[in-house]
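>>> Give me a model of this one.
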Amino acid sequence: MYERILVATDGSDLSEQAVTTAIDLAVLTRADLVAVHVVRIHAQSYFEGALLLSQEETHRTQERADVEGQRVVEAVKTRALTKGVRNVMPVTLKSNQIAEAIIEAAKQHKCGLIVMASHGRRAIQRLLMGSETMHVLTHSHTPVLVLR
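Next up, the predicted model:
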């Protein structure tokens, strides 16, 4: 059915449901799993919208985000391998366009399914903040399974 499944995770409790489901699907279909975490790029200067932080502090903040992103996907890899998934690729990407990065990763890794969580924003909050999940749903040519 699926040869490769992409699961997008931010390490939150809600995205853990998506991870569990993606692992179970990968086991059932004998698919490979691509675990993706997108790390936001921190602004480097005042003109990019950064607070007035030193370059050193900005660099440390970005470094911590990068390490945390890697920790998140490595944890998915460990869980998936323990459950019997044959092949797991932990992938961290840097981008401020989260949804576009997920869509591009699915294309690049030739995934047949994207699994991700909906953060359940409603009404004005969704309008103001947008929804990465909604963007993936409306722009991806790869089928998307959304968990709530």
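
>>> CA only for contacts and neighbour counts going forward, please
Will do.

>>> okay but L147 is in contact with G120, surely?
No: with contact defined as CA atoms under 8 Å, L147 does not reach G120; the gap is 9.7 Å.

>>> Show me where this structure has its strands.
For the chain, applying DSSP state E gives strands covering 4-8, 32-39, 88-94, 113-117, 144-147.

>>> re the thing from before, and L147 and G120? Which one has more around it.
Neighbours were counted for L147 and for G120 using other CA atoms under 10 Å; L147 has more, 16 against 13.

>>> The more buried one - nearest residue in space that isn't next to it in sequence?
A117 (4.7 Å; CA to CA, 6 or more residues apart in numbering).

>>> residues of the lengthiest helix in the chain that come out buried?
Counting by DSSP state H, the longest helix found in the chain is helix 55-83. Using 16 or more other CA atoms under 10 Å as the test for burial, helix 55-83 gives 58, 62, 65-66, 68-74, 76-77, 79-80.

>>> let's see this one next to it:
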Amino acid sequence: MRYKTIAVGTDGSDTSLRAVRTAASMAAAYDAELIIVSAFGSHENVGTRSGGTAETPIISEDMSQTFLKSAQDVAAEEGASKVRIIAKSGDPVATMLEVGKYHRVDLLVVGNKGRNSVRDRVMGSVATELMRKAYVDVVVAHTTEDR
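Predicted coordinates:
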């Protein structure tokens, strides 16, 4: 199998940058385009375990651009030569899926742990949800320990 377009999500955390490193290494090996995605904004009306709703702040658009620049630097270190960065408002999973479909991505990469542990406790992890909803291969990079 040859991947032509790989997308990876980042939330600016050290663990998400490890996922970017994994995706960039794969993009370099396959000579694939790498799309680095950062979802920004807040997600209103997230269901909580108590049955109520809450607004979960994620990151601002400016923060997202800063995270993408750092991720772009990591990708360059790994030898990815065709890199595109995209900041998009929305839920991380929905954003990855939308960007993936629009750009005809054939591999999605995500870290196994991100910045927003509140979202993980309420909705389930981004990695788990992405694996359930994805229409293409998903690689979950192990990011919680140094390798």
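
>>> hmm, back to that, and the residue nearest to L147 of the first structure? What does it align with in the second structure?
The equivalent of A117 of the first structure in the second structure is G111 (alignment by TM-score structural alignment).

>>> Report the contact partners of S118 of the first structure.
14, 133, 146-148 (CA atoms under 8 Å, 6 or more residues apart in numbering).

>>> can you put the residues you listed in TSV and add distance to A105 of the first structure?
Below are the contacts of S118 of the first structure laid out as TSV (distance: CA to CA, whole Å):
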residue	distance to A105 of the first structure
L14	21
T133	15
V146	17
L147	19
R148	22
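
>>> Please pick the buried ones from those.
14, 133, 146-147.

>>> okay, now the residue nearest to L147 of the first structure: neighbour count?
Neighbour count of A117 of the first structure, defined by other CA under 10 Å: 23.

>>> cool, V118 of the second structure as well?
13.

>>> So it belongs to a helix, correct?
Yes: the assignment for V118 of the second structure by DSSP: H, G, I helix; E, B strand; the rest coil puts it in a helix.

>>> any idea how far it lies from D73 of the second structure?
Note on V118 of the second structure: its distance to D73 of the second structure, by CA to CA, to the nearest Å, is 28 Å.

>>> Repeat that for A24 of the second structure.
Relative to D73 of the second structure, and taking CA to CA, A24 of the second structure is found at 10 Å.

>>> isn't the residue nearest to L147 of the first structure right next to L14, touching?
Yes: using CA under 8 Å, A117 of the first structure makes contact with L14 at a distance of 6.2 Å.

>>> Common neighbours of these two, please.
Contacts common to A117 of the first structure and L14, judged by CA under 8 Å, 6+ apart, are R148.

>>> what residues are up against A35 of the first structure?
By CA under 8 Å, 6+ apart, the contact list for A35 of the first structure reads 6-9, 73, 76-77, 88-91.

>>> returning to that earlier point: between the buried residues of helix 55-83 of the first structure, which is closest to A101 of the first structure?
G69 (14.1 Å; CA to CA).

>>> The second structure: which residue goes with that closest one?
Using TM-score structural alignment, G69 of the first structure lines up with S64 in the second structure.

>>> Quickly note the distance from that match to P92 of the second structure.
12 Å.

>>> any shared contact partners between these two?
Overlap of the contact sets of S64 of the second structure and P92 (by CA under 8 Å, 6+ apart) consists of 38-39.

>>> before we move on, back to that, what's the most buried one of the strands of the first structure?
Across the strands of the first structure, averaging neighbours per residue (mean count of other CA atoms under 10 Å) puts strand 4-8 on top, at a mean of 27.

>>> Understood, closing this out.
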